[in-house]
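Participant: Structure here, sequence nowhere to be found:
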């Protein structure tokens, strides 16, 4: 599995979430398979977007595209950190 972990601060969660939801089709077309949205316990403006992708290459191409840079600005995203991950193993305890 290929994963992307994005940590960023948003100006307004509700405004960000609306734009995030409206971009679901372009995320799917780019190769996003599933996602989770989380927040820091003590900082509701610090958002984590954790997602499964068809490939790391597809994810990088999508997240680094000029179109997405503009969407992030519109959504009020500050200083996004992108971490591209490949699964080594998983388990259930």
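Facilitator: Looks like it arrived, so ask away. In this text the structure is predicted, and so the values were computed from the model without any measurement.
Participant: Please count neighbours and contacts with C-alpha atoms only from this point.
Facilitator: Fine.
Participant: Figure out the helix or strand that the residue nearest the centre of the chain lives in.
Facilitator: Note on the chain: the residue nearest the mean C-alpha position is residue 49, at 4.0 Å, using CA atoms, centre = their mean. Using DSSP states H and E, the secondary-structure element containing residue 49 is strand 43-53.
Participant: List the buried residues of that strand.
Facilitator: 45, 46, 47, 48, 50, 51, 52, 53 (16 or more other CA atoms under 10 Å).
Participant: Let me see the contact set for the fifth one.
Facilitator: Contacts for residue 50 (CA atoms under 8 Å, 6 or more residues apart in numbering) come out as 3, 4, 5, 6, 35, 36, 37, 38.
Participant: same thing but 10 Å
Facilitator: Contacts were defined as CA atoms under 10 Å, 6 or more residues apart in numbering; by that measure residue 50 touches 3, 4, 5, 6, 7, 34, 35, 36, 37, 38, 83.
Participant: this is the comparison structure:
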């Protein structure tokens, strides 16, 4: 599986979330399969979007598209940082 970690500040979380949810179909069509949205403990407008993708190329194509640049502007996203990741390992810890 391939992952993208995006860290960005938004002008207003509630406004951003409405636009984020509205884009669910285009995100799926582009290759996003699983996502998590997290916030910084001390700042509700500092957002972390972690998602699983069909491929890194699909994710880059989507995030660099002119359509998404417009959506980010509309959503009030400030200076997103994109980190593209490939899984090496995963597991579940249990008490011994």
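Facilitator: Perfect, thanks for sending it. Keep in mind that this is a model prediction, so the values were computed, not measured.
Participant: Got a TM-score for the pair?
Facilitator: The TM-score (TM-score structural alignment, normalised by the length of the first structure) is 0.99; 93 aligned residues with a CA RMSD of 0.4 Å.
Participant: Restricted to buried residues, select the contacts of residue 50 of the first structure in ChimeraX.
Facilitator: For selection in ChimeraX, the members of the contacts of residue 50 of the first structure meeting the burial criterion (16+ other CA under 10 Å) are listed in this command:
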select :3,4,5,6,7
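Participant: Closest one of the contacts of residue 50 of the first structure to residue 18 of the first structure?
Facilitator: Of all these, residue 37 has the smallest distance to residue 18 of the first structure: 12.9 Å, by CA to CA.
Participant: In three-state terms, label the closest residue in space to residue 63 of the second structure that isn't next to it in sequence for me.
Facilitator: Across the structure, with CA to CA, 6 or more residues apart in numbering as the measure, the residue nearest residue 63 of the second structure apart from its sequence neighbours is residue 69 (7.6 Å). Under DSSP: H, G, I helix; E, B strand; the rest coil, the three-state class of residue 69 of the second structure is helix.
Participant: Surely residue 69 of the second structure touches residue 61?
Facilitator: No: contact criterion CA atoms under 10 Å: residue 69 of the second structure and residue 61 do not qualify, at 11.6 Å.
Participant: tell me the contacts of the nearest residue to residue 51 of the first structure once chain neighbours are set aside?
Facilitator: When the adjacent residues along the chain are set aside, residue 51 of the first structure lies closest to residue 35, with 4.0 Å between them (CA to CA, 6+ apart). Residues in contact with residue 35 of the first structure, defined by CA under 10 Å, 6+ apart, are 3, 4, 5, 49, 50, 51, 52, 53.
Participant: Which residue in the second structure aligns with the last one?
Facilitator: In the second structure, the position corresponding to residue 53 of the first structure is occupied by residue 53, as judged by TM-score structural alignment.
Participant: hmm, back to that, against residue 78 of the second structure, how distant is the residue nearest to residue 63 of the second structure?
Facilitator: When CA to CA, to the nearest Å is applied, the distance between residue 69 of the second structure and residue 78 of the second structure equals 11 Å.
Participant: There's contact between the residue nearest to the centre of the first structure and residue 16 in this structure, I believe.
Facilitator: No: assessed by CA under 10 Å, residue 49 of the first structure is found out of contact with residue 16, at 11.8 Å.
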